[in-house]
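Trainee: have a look; sequence and predicted model below, questions after that.
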Amino acid sequence: MGSPVLIPFQSFIIIDRDSATSVYMQIANQLINAVQRGYLIKGTKLPGTRVLSEILEVHRKTIVAVYDELDSQGWVETRPNKGTFVLSRNDSKPSHFQPLAQNKLATYPGNTGYSFKKSSLLDNPFEHSKCEYIFNDGTPDIRLTQIEHLSRLYSSSMKRRSNRRKLGYYNQDGSEYFKENLSNFLNLSRGLHISKNNLLITRSTEMSVYIISEILLAANDIVLVASLSYFSVNMIFQKSGARILQVPIDNEGIQVDAVRDLCGKHRVRMLYLTPHHHYPTTVTLSAQRRIELLELANEFGFVILEDDYDYDFHYDKSAVLPLASADTNGMVIYVGSFGKSLAPGFRTGFIVAPENLMDEMRKYLGIIDRQGDVLMEQVLGEMIDEGEIHRHLKKSIKVYHQRRDTFTALLENNFKDYLQFKKPSGGLAVWAEWQLPINLLQLSTSCAKDNLFIPKTLLYQNRQLSAMRLGFGHLDEAEMQHSVAILLHHVKKFS
């Protein structure tokens, strides 16, 4: 039994000093009621008379009288040298009170006593497995994230005297220090021209999209997405009541002519893009199409929501600058994540937008994430300020570049008769299209029996397409070889 001092007596014992009923009887009656309701169950040890008198701010003799009254009615028993304990109603049969339902408060309710809306749109699509080998969506390897170094940065930041006073106060707009450094980082790396006033710090890309949708989307607004798009973002759009229309994609990204046709038929509110490496196919939106989309946004007045989810990972050439860097009319909202190459707890999302929209978004952030994480933002700001993030990215990019080459070589050597793919110029995943009829869900189930997990969120299959998005960033060479060998074994079983 836990300490009796931890029981919140003040929450269910209220003393009315003006009542005609004596104080000790008020306390006794309310304790009896707590036992009847099952709040104080059989065997609960009550505090000593001195302790309870201090908790309730009454004289100790008052509590002595309370315990005497409870003992005389059979609600408690006093055990020498042990204390005062609650009896059950089966053990005590007082004549003055009728027992209520048996121990209702002794367990938490299994169901609500009221109705509420349920959403099938937000059902969790993610799966988990204990398999030793896993293909994922294209995530970094936590083993490369220098956990000990990050821990030292976090610890030293927390101990620094100049930062201690910041722990007691947090501006819901985010750390000004971090925003200033992040805006400089984005300007240098992405060709933007922003200040800290154009930034909103969030927990993730999904939170960013949620806030944007709450402000910009209404029921039946039309949102254009690529025919293959990020499922979590689509779920957010649908939850907002928007209508999603799909636009075909090809080797140059989303087809601009199809966007124009839809704008001619509908009043389009938003176009969602992942232009740097399209999700899930990894193709890069061509420079010409970027210009054409900006012109269309200006002509038809729709918002471009640009999601640059893996901008940091590019290998063969310089990264293509985002659409936001060429936007002169305020039509592009740019979202991304900072610190994706770091440990998950050190990553954060951000939104870049004109200041008038930023003012409104801060209101929503103040409701859903008022406290933020001042320590993490301080550490991330210091990593930018001291150049640590650049050094870390430079090291990790070399590793992921080599892993991309190793993984694509393994696919080429083992699956050239089964798969068609292009070596991605960046990112941490390969888009692979199957050249033989095969049930991908059955293949995934079969591989799981052999210790390789392929989540259903990586499988894309319909009458026209049979493909997988295979992440390699989290796998070292030996893990890649084992994973590919298991996949090949089970593909041959189905072919």
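Mentor: Ah, there it is.
Trainee: could you use CA atoms for every contact and neighbour count after this?
Mentor: Fine.
Trainee: how about the nearest residue to the residue positioned nearest the centre of the chain, chain neighbours excluded?
Mentor: Residue closest to the average C-alpha location in the chain (C-alpha atoms, centre = their mean): residue 204, at 6.1 Å. The shortest distance from residue 204 to any non-neighbouring residue, by C-alpha to C-alpha, 6 or more residues apart in numbering, is to residue 349 (4.2 Å).
Trainee: so that neighbour makes contact with residue 210?
Mentor: No. Counting by C-alpha atoms under 8 Å, residue 349 stays clear of residue 210, with 12.0 Å between them.
Trainee: would you map the helices across the stretch 201-350 of the chain?
Mentor: Applying DSSP state H, counting those that start in this stretch to the stretch 201-350 of the chain gives helices spanning 205-216, 231-239, 256-265, 287-300.
Trainee: which one of those helices lies closest to residue 367?
Mentor: Closest approach to residue 367 among the helices of the stretch 201-350 of the chain (C-alpha to C-alpha): helix 205-216, 10.5 Å.
Trainee: which residues does the closest residue to residue 185 other than its chain neighbours contact?
Mentor: Counting by C-alpha to C-alpha, 6+ apart, residue 384 is the residue found nearest to residue 185 once chain neighbours are left out, at 7.1 Å. Residues counted as contacts of residue 384 (C-alpha atoms under 8 Å, 6 or more residues apart in numbering) are 181, 182, 185, 390.
Trainee: any quick ChimeraX command for the buried ones out of the residues you listed?
Mentor: To isolate the buried members of the contacts of residue 384 in ChimeraX, using 16 or more other C-alpha atoms under 10 Å:
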select :181,182,185
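Trainee: still on that earlier bit, and the helices of the stretch 201-350 of the chain as CSV, adding distance to residue 190 and mean neighbour count?
Mentor: CSV is the format used below for these (distance: least, C-alpha to C-alpha, whole Å; neighbours: other C-alpha atoms under 10 Å):
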stretch, distance to residue 190, mean neighbour count
helix 205-216, 17, 19
helix 231-239, 23, 18
helix 256-265, 23, 15
helix 287-300, 15, 16
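Trainee: including distance to residue 55, could these go into TSV?
Mentor: As requested, the helices of the stretch 201-350 of the chain are exported to TSV (distance: least, C-alpha to C-alpha, whole Å):
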stretch	distance to residue 55
helix 205-216	43
helix 231-239	48
helix 256-265	69
helix 287-300	65
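Trainee: between those helices, which one is nearest to residue 489?
Mentor: Comparing these by C-alpha to C-alpha, helix 231-239 comes nearest, at 29.7 Å.
Trainee: so how far is that closest one off the chain centroid?
Mentor: Centroid separation for helix 231-239 versus its chain: 14 Å, with C-alpha atoms, centre = their mean, to the nearest Å.
Trainee: cool, and stretch 43-62?
Mentor: 45 Å.
Trainee: first to last residue in it, what's the distance?
Mentor: By C-alpha to C-alpha, to the nearest Å, the extent of stretch 43-62 from end to end equals 23 Å.
Trainee: put this next to the previous one:
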Amino acid sequence: MSSPAKIPFLSFIQLDRNAKTPIFLQLAQQLINAIQRGYLMPGSKMPGSRTLSELLQLHRKTVIAAYEDLHHQGWIAIHPNKGAYIMDNKTNSERPYDALVSLAHYPTQTGYSFKQSSILDDPFEQATCHYQFNDGSPDIRLTQVHYLSGLYSASMKRKNMRQKMSASSSQDGMYFKEQLSNYLNISRGLHISKNNLLITRSTEMSLYIIAQLLIEQGDTVFVGELSLFTANMIFHKAGAHIKTLPVDENGIDVDHLAEKLKTSKVRMVYITPHHHYPTTVTLSAQRRVQLLQLAQEYGFIIVEDDYDYDFQYEKSTVMPLASADLSGMVIYVGSFGKSLAPSFSTGFVVAPQNLIHEMQKYMGILDRQGDLVMEQVLGEMIAEGDIHRHLKKSLKVYLERRNNCCALLAKHFTTQLSFNVPTGGLAIWAEWNTPISLLKLAKDCRTKDLFIPKNILYQNKKTTAMRIGFGHLTTEEMERSLEIMSSCLVG
């Protein structure tokens, strides 16, 4: 047991020498409170009167008087030649301490009411199974973590970085914005500057700020009939009425939207046009043009979430809607560094400068400092070409894994599943030809060490499908995972 003299008495004993209450009574009361709150535990020895008087800069007789008061109240026991000990309420005693409630445990609930949201309940599940599916995430094992940590460490040690970290200048992070704007212009056909960028922690943070700034209670937001659940949660929480658009092999049905616009006022349309989430289909060029024309005519906002643009396997690429937007109707949302370790990824928003300026006010409250070191590292990776080299190597691996996953699905589920080979991304949309209970399948697979989370399962009257991520699984892991799923169907 540590010496009682080492207990930080000065942190919980504050004496007011100008108060009317005598000092010894103040000391006794605050020691009682410390016992109740567990700072001084039952059975422990109190410091000697001389030690405590020196620590608190009090006369020794004052401490003795306080101890005597505690003894008479039953809070401590004084043993001659041994010292004072805090009473243990487990021992037999008629002292009033036994009847008092200890405050040594932190409250389990608040003493006041507050709003609780079921909308924001965490949709993600966790499991300890050896094999796990997800909705399409990169494999951290492909990242040179030691190399990234070296870049981060080197950046931390620079003198100019220390100055940036201790300041709150609006110019901080401009280097990364300059590099990222150049990167986006080259890779996505945009025509932006650093002033058109907002750097966030994640796509979810980007969408949250957009929703808080642009959505009023009762506004209508259109999304795909099947859509990204986290985006829907954010828009719903902001007070939007969410309505859906049918999705086919050419993406969202823009003709259906055009009909709705004739009778309804629409504030926003949220899309994932490059590879629609979760079905992976690409919005056709004709529908892209039509959607931009409708936005200009009716004045609604297009939020374009390009969550997996970096993962493309075909030589011909489809440019974002934002690259063809001349009227300022598109807000382009994405993430940079998604192929790296998760902590090295960052979100961004591309929009006209006046909107970015307003969004920056929200960032000033949510995340004023940001991660300047990380932004510096990512900026250097763009400038030095490291990100291009990493993506090139990673894409070869992911292309092989896509082809392997498709071959295994065809092998194990020849007549049971239908799917198209995706042109990009890290997941395959697989529809069951004959409806089955997906929840039962997931439950059965879990008993065989394969975890299938609920967020990749889609089942209603019209659809029985799964979004199977392949990016994080090696050939052997994917083979074993699909073998388990196939065996559960047979069983």
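Mentor: That came in fine, so what should we check first? All of these numbers come straight from a predicted model, not from anything done at the bench.
Trainee: map the residue nearest to residue 204 of the first structure onto the second structure.
Mentor: In the superposition onto the second structure, residue 349 of the first structure corresponds to residue 347 when matched by TM-score structural alignment.
Trainee: could you pull up the residues touching its match?
Mentor: Per C-alpha under 8 Å, 6+ apart, neighbours of residue 347 of the second structure: 199, 200, 201, 202, 203, 205, 206, 333, 334, 335, 336.
Trainee: dump the residue contacts of the last one.
Mentor: What it means is residue 336 of the second structure. Residues counted as contacts of residue 336 of the second structure (C-alpha under 8 Å, 6+ apart) are 345, 346, 347, 348.
Trainee: trace it over to the first structure, please.
Mentor: Residue 336 of the second structure maps onto residue 338 in the first structure, by TM-score structural alignment.
Trainee: and the helix or strand hosting residue 162 of the first structure, which stretch of the second structure?
Mentor: Using DSSP states H and E, residue 162 of the first structure sits within helix 161-164. The alignment of helix 161-164 of the first structure onto the second structure (TM-score structural alignment) spans residues 159-162.
Trainee: map the residue nearest to the centre of the first structure across to the second structure for me.
Mentor: Counting by TM-score structural alignment, residue 204 of the first structure lines up with residue 202 in the second structure.
Trainee: what's the distance between its match and residue 349 of the second structure?
Mentor: Taking C-alpha to C-alpha, one finds residue 202 of the second structure at 10 Å from residue 349 of the second structure.
Trainee: how close does whatever residue of the second structure lines up with residue 237 of the first structure get to residue 243 of the second structure?
Mentor: Per TM-score structural alignment, the equivalent position to residue 237 of the first structure in the second structure is residue 235. For residue 235 of the second structure, the distance to residue 243 of the second structure equals 11 Å [C-alpha to C-alpha].
Trainee: shared neighbours, those two?
Mentor: With contacts taken as C-alpha under 8 Å, 6+ apart, residue 235 of the second structure and residue 243 have residue 221 as neighbours in common.
Trainee: now do the helices in the stretch 51-200 of the second structure.
Mentor: 60-73, 145-156, 159-166, 174-188.
Trainee: before we move on, what about the stretch 351-495 of the first structure?
Mentor: 355-368, 374-385, 388-415, 440-448, 477-494.
Trainee: and residue 435 of the second structure, what pairs with it in the first structure?
Mentor: Per TM-score structural alignment, residue 435 of the second structure is aligned with residue 437.
Trainee: now residue 123 of the second structure
Mentor: Aligned partner of residue 123 of the second structure by TM-score structural alignment: residue 125.
Trainee: could you check how far the closest residue to that match other than its chain neighbours is from residue 204 of the first structure?
Mentor: Once flanking residues are discounted, residue 125 of the first structure sits nearest to residue 457: 7.0 Å by C-alpha to C-alpha, 6+ apart. Using C-alpha to C-alpha, one gets 19 Å for the distance from residue 457 of the first structure to residue 204 of the first structure.
Trainee: what's the answer for residue 284 of the first structure, then?
Mentor: Distance from residue 284 of the first structure to residue 204 of the first structure, counting by C-alpha to C-alpha: 23 Å.
Trainee: again, but for residue 351 of the first structure
Mentor: Distance of residue 351 of the first structure to residue 204 of the first structure, given as C-alpha to C-alpha: 10 Å.
Trainee: ok, residue 67 of the first structure next?
Mentor: For residue 67 of the first structure, the distance to residue 204 of the first structure - C-alpha to C-alpha - is 55 Å.
Trainee: one more: residue 238 of the first structure?
Mentor: From residue 238 of the first structure to residue 204 of the first structure the distance is 19 Å (C-alpha to C-alpha).
Trainee: same question, residue 19 of the first structure
Mentor: In this view, residue 19 of the first structure and residue 204 of the first structure are 55 Å apart by C-alpha to C-alpha.
Trainee: excluding sequence neighbours, find me the nearest residue to residue 406 of the second structure.
Mentor: residue 421 (6.9 Å).
Trainee: map the one you found onto the first structure.
Mentor: Match for residue 421 of the second structure (TM-score structural alignment): residue 423.
Trainee: before we move on, what about residue 132 of the second structure?
Mentor: Per TM-score structural alignment, residue 132 of the second structure is aligned with residue 134.
Trainee: residue 279 of the second structure too?
Mentor: Counting by TM-score structural alignment, the partner of residue 279 of the second structure is residue 281.
Trainee: do I have it right that its match meets residue 431?
Mentor: Yes. Residue 281 of the first structure lies in contact with residue 431 (C-alpha under 8 Å); the separation is 5.2 Å.
Trainee: joint contacts of those two?
Mentor: Shared contacts of residue 281 of the first structure and residue 431, defined by C-alpha under 8 Å, 6+ apart, comprise residue 469.
Trainee: the more surrounded of those two?
Mentor: The residue with more neighbours, out of residue 281 of the first structure and residue 431, is residue 281; 24 against 21, by other C-alpha atoms under 10 Å.
Trainee: wait, what's in contact with the more buried one?
Mentor: Taking C-alpha under 8 Å, 6+ apart, one finds 228, 430, 431, 469 in contact with residue 281 of the first structure.
Trainee: tell me the contacts of the residue nearest to the second one when sequence neighbours are not counted?
Mentor: If you skip the residues right next to it in sequence, residue 430 of the first structure has residue 470 as its closest partner in space, 5.2 Å away by C-alpha to C-alpha, 6+ apart. By C-alpha under 8 Å, 6+ apart, residue 470 of the first structure lies in contact with 135, 136, 137, 138, 429, 430, 431, 432, 458.
Trainee: tell me how far the closest residue to the fourth one other than its chain neighbours lies from residue 133 of the first structure.
Mentor: Nearest in space to residue 138 of the first structure, with sequence neighbours left out and distances taken as C-alpha to C-alpha, 6+ apart, is residue 471 at 3.8 Å. Counting by C-alpha to C-alpha, the gap between residue 471 of the first structure and residue 133 of the first structure amounts to 12 Å.
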